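>>> model this:
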Amino acid sequence: MKKTIYILLVSIFTAALVSAQELTWHTDMSKASEFAVKEKKPLLMFFTGSDWCGWCIRLQKEVFQTNEFKKWALENVVLVELDFPKRTPQDDSIRTQNRQLQSMFKVRGYPTIWFVNPEINSEKQINLRSLGSTGYVAGGPTKWIGKAASML
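This next block holds a predicted model:
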């Protein structure tokens, strides 16, 4: 009986911690890459049309906003949002950066998620080694995380 109560309390506490922790979605690739190198984690680059793309919004609601994804992301990746909004104002430097990365990774549709390992060379330049890409995966967070984990 004590063991069951202990397990229940630990589960509730863990769920509360995960839901209380908000994810950080970086928008500056240089800073995100430096952080990822320091943390020894790959980048999850989320190419999205946040204010117009229905599938992007659906992926956010069904996967990225769930406690299961939050827990997985905090342990496994550094998150980067590369947004292509139509109505929301965006800083010119971020817009330019996002377009360059869109071209580099040949992103043609949204949502597209690329997993990359950033590496800083001797000239302090960042190289991105591709691990794979995905998009919207039906089936909720468990299915999406399974596909993502297979690339890492």
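>>> C-alpha only now, for contacts and for neighbours.
Will do.
>>> can you tell me the element Glu119 falls in?
Using DSSP states H and E, the element containing Glu119 is strand 112-120.
>>> what does that strand contact?
Residues from elsewhere that reach strand 112-120 (C-alpha atoms under 8 Å, 6 or more residues apart in numbering): 33-34, 36-37, 41-48, 126-136, 151-152.
>>> can you map out the helices along the protein?
Secondary structure of the chain (DSSP state H): helices located at 2-20, 29-39, 54-59, 67-76, 92-104, 140-151.
>>> mind listing what's buried in the fourth one?
Buried residues in helix 67-76, counting neighbours by 16 or more other C-alpha atoms under 10 Å, are found at 67-71, 73, 76.
>>> what about Val63, neighbour count?
Other residues lying near Val63 total 23 when counted by other C-alpha atoms under 10 Å.
>>> let's compare: structure for the following, please.
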Amino acid sequence: MKNKIAFLLLFIGTISYSQNWKTNFNDAKQEAVSQNKPLLLVFSGSDWCAPCIKLDKNIWQSTEFKKYAAEKLVLERADFPKRKQNQLEDQIKKQNQDLAERYNKDGIFPLVVLLDNKGKVLGTTSYKNVSPTEYIELLNSFLK
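Reported below is the predicted structural model:
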């Protein structure tokens, strides 16, 4: 019985801090408006970009960032994988290319763009070798 309760608590805790990365920008914008939250747009090369992979592992997957994001942000990932088995649907590829033309003209990977819920850029950054706390502070500085 104790094992079942412990598992249930762990499962509930995992759900409450799971991330909900969107891949449809229009859905993400609508959610940002309805929840009155900023939108974090991340340009990533998930299967080839070493700094992108480090950012995901060290920041996005941290418990601290997951909790922060669940409360404060809408998350959108514009991924540009290179490996054949990781290719995205044509519609998502086109959307991500359009987003890159608008928000990532220099082709920087990773590029982290914080937008208000109307699509205005509040700030940009990239991978930083810092703690999740410091990264969250950087994102918060864009909101002031």
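>>> need the TM-score from the superposition.
Superposed pair, TM-score by TM-score structural alignment, normalised by the length of the second structure: 0.85. Supporting alignment: 130 aligned residues with a C-alpha RMSD of 1.6 Å.
>>> quick one: the strand holding Glu119 of the first structure to helix 92-104, angle?
Angle, strand 112-120 of the first structure to helix 92-104, by axes from the mean of the first three to the mean of the last three C-alpha atoms, to 10 degrees: 100 degrees.
>>> could you report the neighbour count for the corresponding residue of the second structure for Gly132 of the first structure?
Taking TM-score structural alignment, the alignment pairs Gly132 of the first structure with Gly123 from the second structure. When neighbours are counted by other C-alpha under 10 Å, Gly123 of the second structure registers 17.
>>> got a list of what the residue nearest the centre of the second structure touches?
In the second structure, the C-alpha nearest the mean C-alpha coordinate belongs to Leu75, at 4.4 Å (C-alpha atoms, centre = their mean). Leu75 of the second structure makes contacts with 20-22, 28, 39-42, 69, as judged by C-alpha under 8 Å, 6+ apart.
>>> ok, now with 7 Å
Contacts for Leu75 of the second structure (C-alpha atoms under 7 Å, 6 or more residues apart in numbering) come out as 20-22, 39-41.
>>> show me what it aligns to in the first structure.
Using TM-score structural alignment as the criterion, Leu75 of the second structure maps onto Leu79 of the first structure.
>>> for Ala6 of the second structure, same thing?
Using TM-score structural alignment, Ala6 of the second structure has no partner in the first structure.
>>> measure Glu75 of the first structure to Glu39 of the first structure for me?
Distance, Glu75 of the first structure to Glu39 of the first structure, by C-alpha to C-alpha, to the nearest Å: 10 Å.
>>> residues in the second structure aligned with stretch 57-69 of the first structure?
Alignment of stretch 57-69 of the first structure against the second structure: residues 53-65, by TM-score structural alignment.
>>> how long is the matching stretch end to end?
15 Å.
>>> which outside residues touch that stretch?
46, 66, 127, 132.
>>> next, format those residues as CSV and append distance to Asp56 of the second structure.
Putting the contacts of stretch 53-65 of the second structure into CSV (distance: C-alpha to C-alpha, whole Å) gives the following:
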residue, distance to Asp56 of the second structure
Ser46, 9
Lys66, 11
Tyr127, 9
Pro132, 11
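>>> biggest separation within the residues you listed, which pair?
Greatest spatial distance in those: Ser46 and Pro132, 19.4 Å, computed using C-alpha to C-alpha.
>>> Ser103 of the first structure -> the second structure?
So, by TM-score structural alignment, Ser103 of the first structure is matched to Glu101.
>>> err, Asp28 of the first structure, not the other one
Asp28 of the first structure maps onto Asn24 in the second structure, by TM-score structural alignment.
>>> OK, contacts around that match?
By C-alpha under 7 Å, 6+ apart, the contact set of Asn24 of the second structure is empty.
>>> now it: how far from Asp56 of the second structure?
Going from Asn24 of the second structure to Asp56 of the second structure by C-alpha to C-alpha gives 19 Å.
>>> what does Ala78 of the second structure give?
Ala78 of the second structure is 13 Å from Asp56 of the second structure, by C-alpha to C-alpha.
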